[in-house]
Each structure stands twice: as structure tokens, then as C-alpha cells.
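>>> Sequence and predicted model, in that order:
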Amino acid sequence: MKNVVIYVKKGCPYCIRAKDLLDKKGVEYEEIDVLKNSDLFNDIKSKYNVRTVPQIFITDDNGNYIHHIAGSDKLMDLEKEGKLDDMLNNNEDSIDATAYTSSSNEHEVCVISHDDFM
């Protein structure tokens, strides 16, 4: 099973929802609080053109991000479609991760504002 990194904000209900699913599946993950790690999250925002949490990444054994799942709705969609386990187990042939790599206003997310970092 691959490693998971999840960027969260304390009190974000969508972050809690995503973590609950990962916990239910027995997935271990590294949780990064975006308010305590603003420089790291700024890099993620620039590279992936996102500004919301949760942002979920599946990494290889070296810690490189290989899949980006933008938000709890997309994580739930992967689970409902039966693709999350394949993605976590690195069964690359059975998934199309590109459908889950961009954020959308259609999905419920917590927005991170500049004031949150002050």
C-alpha cells in the first residue's frame, strides 16, 4: 500500500470526512496542518493551482507525490467507483487518476484565506 499525505486545516469538516474514510480503510497517512506549515502549503498551491483543503496525495516509497486527489468529494468518488484501493495499492493499469487532479467549485472544500496565516 502506498503512503498518503493529507493537507488539512483544523476544524475543516471536509478534512475530517476525508480522514475518517482513510481511517476506516486502515490507511496510514501523514497529516500536515496548512496553518502551521504555510510555506509548504504555498508550494502545493503554486504547483497544483489549489487553495483549498483537504488536498490528498499518494506517494511512492521515496515520498514523491504520484497521485493528487483534490478534496474529500473526489476521495469519496474514488471509493464509490472502487478505484481508491487500486490507487492505494499502486494498480496503475486500473485507474485514471487524471480525473481527480483538479479542484472545482462544484465540490465542498474549506477555503484557505490569507487571514488564516496571520
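Received the coordinates, thanks.

>>> from here on, contacts and neighbour counts on C-alpha atoms
Fine.

>>> so Ile44 touches Val50, yeah?
Yes. Using CA atoms under 8 Å, Ile44 makes contact with Val50 at a distance of 7.4 Å.

>>> Give me the more crowded residue out of those two.
Just comparing Ile44 and Val50: by other CA atoms under 10 Å the higher neighbour count belongs to Val50, 19 against 15.

>>> Second structure for comparison follows:
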Amino acid sequence: MAAIEIYTQPGCPYCTRAMRLLDSKGAAYTEIDAPHGTPEREQSRERSGGRSSVPQIFIDGRHVGGCDDLVALDARGSLDLLLASG
């Protein structure tokens, strides 16, 4: 299975939705707590090309975007392919 990293912050409904989708796929992921003003949030911003919102999701080191992007990948059938690529 692919290596998945997801930058989140407490209380974020989009983060919860993205993690629930990954959970429903049986995908293991590393959650990185990245509230505003933390080094982890800055790392997320740098890795994502400047996107400052959470979640920011990476599959096998490739930035796939946020929650809406993940849901769109799933709707197109592409998410399963990415998850199986690892």
C-alpha cells in the first residue's frame, strides 16, 4: 500500500472527512498535527506549493491536495489506483 501523509489540525471537519475516506479504504496513513504557527504547518505549506489550508495530503510523496481533491480522486476511481501503487 502507498505511503500516505496528511497534515491536519484539531477541530477541522475537512481533515476528519479526508481521514474517514482513507479509513474506509483501509489505507494506513501518518497524521501530522499542523496547527497555525507550527513548523509542521510551514512544512505543509512548503511541500504543497504554498497551500495554507488543511488537510494537505501526500501519497508516496506526491501532493494530491486537500479533502475536496481527495474526494474528487475517489469519485473518478483514481484514488484506489494511487493507494495500490505503494
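Here it is on my side, so go on. If you're wondering where the values come from, they're calculated on a predicted model, not measured in any experiment.

>>> Next, the most centrally placed residue in the second structure: secondary structure please.
By CA atoms, centre = their mean, the second structure has its centre lying nearest to Ile57, at 2.1 Å. With DSSP: H, G, I helix; E, B strand; the rest coil as the basis, Ile57 of the second structure sits in strand.

>>> what sits against it?
Applying CA atoms under 8 Å, 6 or more residues apart in numbering to Ile57 of the second structure gives the contacts Ile4, Glu5, Ile6, Tyr7, His63, Val64, Gly65, Gly66, Cys67, Leu70.

>>> Just these: which are in strands?
Among the contacts of Ile57 of the second structure, DSSP state E puts Ile4, Glu5, Ile6, Tyr7, His63, Val64, Gly65 in strands.

>>> rewinding a little: contact partners for the spatially closest residue to the residue nearest to the centre of the second structure that is not a sequence neighbour?
Closest residue to Ile57 of the second structure apart from its sequence neighbours, by CA to CA, 6 or more residues apart in numbering: Ile6 at 4.5 Å. Neighbour list for Ile6 of the second structure: Tyr29, Thr30, Glu31, Ile32, Pro55, Gln56, Ile57, Phe58 [criterion: CA under 8 Å, 6+ apart].

>>> neighbours of the fifth one, just the number please.
The criterion is other CA under 10 Å. On that basis, Pro55 of the second structure has 29 neighbouring residues.

>>> go on, the first one?
Look at Tyr29 of the second structure: counted by other CA under 10 Å, it has 18 neighbours.
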